[in-house]
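Colleague: Below: sequence and its predicted model.
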Amino acid sequence: MQKRTFSWMLILIAAAMLLAACQPTAAVNESGAAPASQPSAAAEEKEVIRFGDQQWDTLWINNAIAGYIIEHGYGYPVETIELTTPVALQSIETGDIDVIMELWRANIMEWYNRVTTEGVVVDLGNSFDVSTQGWYVPRYVIEGDAERGIEPLAPDLKTVYDLANYTEVFQDREDPSKGVFVNAITGWQVAEVNRAKFKAYGLLDLYNFQEPGSSGALDAAIAGAYKKGEPVLAYYWEPTWLMGTYDMVLLEEPAYNDECWAEISQYVEGTISLDEVTETSGCAFETTGIHKGVNAGLIERAPEVTDFLEAMEIPTPLLNELAAYLASDDAIDADDTAVYFLQNHADLWMEWVPEETAAAVQAALE
């Protein structure tokens, strides 16, 4: 029994020596000591960077372009999470998502002022330089369309005040005594901004509100009416594929001013009721650049990524073109549109990143 045990011990010792001989010799430093072990692959893994997707086309494009560069240029995995706007705002505040590429600040005034003042969310500047939003109607409603056999239904419609004369043109089928306004998506703060404006313009008792539950439903309401040659009055914004595809007219409003927007803010924030809104609240949206924001924690976790995001800005005319490309038969989806942009506008995006990052992105594209 002892002899058998001794034999097995010799076999085990020999096996251990053989395994040791097969291992590469550890390097030594100048003192003769072995260096500290290198971090494992698991330790070097980078955390996922999460983008909020509130479901509109230019945001899809901006997310896809930023995500491609971050993933292939900086080596971070990227995830895009579909959220309603209220949930997205809450999520970037708590750090459940890291990036919102389009902060339409005028529509989220109370939240934006609070989180940026507290430093929870950091504004990284423009995603694009010019935005327009307001109330639109198809041009054929005003001018007609001879090719489609459409007669003008509201030839004198120029301003929002003129809408008082055209409730029958934009008649609510469920309540024929009033017109219907296709408002912003349910949950968007701008839907309440529009209510304040209707009160200020004396239109609140003349129109009902239809609030779609998603950007797809909003687009369908406008595009569906347009294709049929029917009148439609709706809130919308630019740049978008829809505005690039259909001939729409933005109704005139009094110019933006701070006093007006201060009263609108009071209503949106709940300081005053809709009954207390006055004519002061009647003014256009401010035409500004649309900014991007990140959770403050991302700056500490991935400063090279936030440097890139801060530099990233696509001119509005180009973003309009990309939105039209996304809506065309040439594009499969926003990811495909991002590749199209990166392949055709290297002179622009290479300015946003260091040379080695640009080289890595180029290699991925090839």
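Modeller: Yep, it's here.

Colleague: rest of the way, CA atoms for contacts and neighbours
Modeller: Noted.

Colleague: any idea where the strands of the stretch 101-250 of the chain begin and end?
Modeller: 121-128, 132-138, 171-172, 175-182, 207-210, 234-238, 248-250 (DSSP state E, counting those that start in this stretch).

Colleague: contact partners of the fifth one?
Modeller: In other words, strand 207-210. For strand 207-210, the surrounding residues in contact (CA atoms under 8 Å, 6 or more residues apart in numbering) are 167, 172, 178, 179, 180, 181, 182, 183.

Colleague: In contact with residue 286, which residues are there?
Modeller: For residue 286, the contacting residues are 106, 132, 256, taking CA under 8 Å, 6+ apart as the criterion.

Colleague: Below is an additional structure, to be compared with the one above:
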Amino acid sequence: MMRRALAVTALTSTLALAAAAAAQDSPDPIKLTLHDWTGQLITTTIMGEVLKEAGNNVEYVQADYLAQFAGLKTGDLDVAMEIWETTGREAMDEATATGQVENLGETGMQAIEEWWYPSYMTDKCPGLPAWEALLEDECAEAFSTPETAPDGRYLGGPVTWGGFDEERIEALDLPFQVIHAGTDAALFAELESAYQRKAPILLWIYAPHWAPIKYEGEWIEFPPYEPACYTDPSWGVNPDMTHDCGKPRGPIWKVAWSGVKDKWPGAYAAIQNFTLSNDEMGEMIAKVDLEGGTVDAVVAEWMDANKDRWSGWIGK
């Protein structure tokens, strides 16, 4: 009987060890995508450094914001830490519907991405922030530049960000032209220059970010977004075209290749646990963009100050 008991105990222990080994994360690198704006670099680097603390092998891969879903579907890319409700929801929903990509929940940050103007432009364009004010010739001229006159100039984000600005201009018959900034840094450098000179500017501003905190201004109030606005031409003020509304607002999401939960179960749980606030992110972006800090230095400072918090994400 003793031998049988010992044999059963040994077998139970062996099975337990095998189950534990099966649940361990793969030694293969988890590929986290990097994009072209400071906040996303910070979010992704925090997650990557936390996963390293858990013993994971991490690889950062530069990828296009929307085109990355092709790689996430195949497992060539593993995790994307910022999919904005404002611009990425359609691509995310298409990818998750295939079953090859999984939504891992909200990051805790709430997204706004919309047309924004500095308050000093109000006198030159009466009626703001209502979008109808942009229809007036005097308003378009107030925001015009030699390259767009007599149309107004709207400074959009990099083309890879999406956002349907051209479609909106056409649907609402706005006398404006979209000029895309080449980079996130160029977008805000132009805002800084214009603001100091009190020069006309209408541009894409997003939150969480330091810009709407540092500068006094307003977002344009377009017709409120509803999903039908992007799919049903009969919805909205233009019965013949879609996109005659503002951009959606809402959470910033985390997504992953559907194989992550089986290949890296510990990392999978940690990514689900990850959360940051808008205020935290705005402060960190400001340290990089305004104070000259590096992403790595700002992330290291956050890690030092929040050890108990991120340790909970990885169950330590």
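Modeller: Arrived safely. Predicted model only: the values in this text are computed from it and were never measured.

Colleague: Assuming the best superposition, what's their TM-score?
Modeller: For these two chains in superposition, a TM-score of 0.82 is obtained (TM-score structural alignment, normalised by the length of structure 2); 288 aligned residues with a CA RMSD of 2.5 Å.

Colleague: hang on, the earlier thing: can you tell me which of the contacts of strand 207-210 of structure 1 has the most neighbours?
Modeller: The member of those that has the most neighbours, counting by other CA atoms under 10 Å, is residue 179 with 25 neighbours.

Colleague: which residue in structure 2 lines up with residue 153 of structure 1?
Modeller: The equivalent of residue 153 of structure 1 in structure 2 is residue 124 (alignment by TM-score structural alignment).

Colleague: nearest residue to that match other than its sequence neighbours?
Modeller: Excluding the flanking residues, the one nearest residue 124 of structure 2 by CA to CA, 6 or more residues apart in numbering is residue 142, at 6.1 Å.

Colleague: just residue 95 of structure 1 next, same as before
Modeller: Closest residue in space to residue 95 of structure 1, ignoring its immediate chain neighbours: residue 295 at 5.9 Å, by CA to CA, 6+ apart.

Colleague: Show me the helices in the stretch 1-150 of structure 1, by range?
Modeller: Under the criterion DSSP state H, counting those that start in this stretch, the stretch 1-150 of structure 1 carries helices at the ranges 2-22, 41-44, 57-74, 85-94, 109-118, 139-143.

Colleague: can you list contacts of the first one?
Modeller: Defining contact as CA under 8 Å, 6+ apart, one finds that nothing outside helix 2-22 of structure 1 touches it.

Colleague: Tell me the buried residues within the contacts of residue 286 of structure 1.
Modeller: Under a neighbour-count criterion of 16 or more other CA atoms under 10 Å, the subset of the contacts of residue 286 of structure 1 counted as buried comprises 106, 132.

Colleague: Make CSV from the contacts of residue 286 of structure 1 and add distance to residue 329 of structure 1 to it.
Modeller: Formatted as CSV, the entries for the contacts of residue 286 of structure 1 read as follows, by distance: CA to CA, whole Å:
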residue, distance to residue 329 of structure 1
106, 34
132, 26
256, 38
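
Colleague: Could you measure from the residue most central in space within structure 1 over to residue 114 of structure 1?
Modeller: The centre of structure 1 sits closest to residue 59, judged by CA atoms, centre = their mean, with a distance of 3.2 Å. Residue 59 of structure 1 is 23 Å from residue 114 of structure 1, where distance means CA to CA, to the nearest Å.

Colleague: Tell me which residue of structure 2 lines up with the residue nearest to the centre of structure 1.
Modeller: Aligned partner of residue 59 of structure 1 by TM-score structural alignment: residue 40.

Colleague: for the helices of the stretch 1-150 of structure 1, which one ends up most surrounded?
Modeller: Using mean count of other CA atoms under 10 Å, the stretch among these with the greatest mean number of neighbours is helix 57-74 (a mean of 22).

Colleague: by contact count, what packs against that one?
Modeller: The elements that helix 57-74 of structure 1 packs onto, with contact taken as 3 or more CA pairs under 8 Å, 6 or more residues apart in numbering; DSSP states H and E, are strand 49-53, strand 78-82, strand 99-103, helix 303-311, helix 316-327, helix 334-344, helix 355-365.

Colleague: buried set for the fourth one?
Modeller: Looking back up the chat, that one is helix 303-311 of structure 1. Buried, per 16+ other CA under 10 Å, within helix 303-311 of structure 1: 304, 305, 306, 308, 309, 310, 311.

Colleague: and that helix, which stretch of structure 2?
Modeller: Counting by TM-score structural alignment, helix 303-311 of structure 1 lines up with residues 265-273 of structure 2.

Colleague: again, but for stretch 224-237 of structure 1
Modeller: Residues 193-206 of structure 2 are the counterpart of stretch 224-237 of structure 1, counting by TM-score structural alignment.
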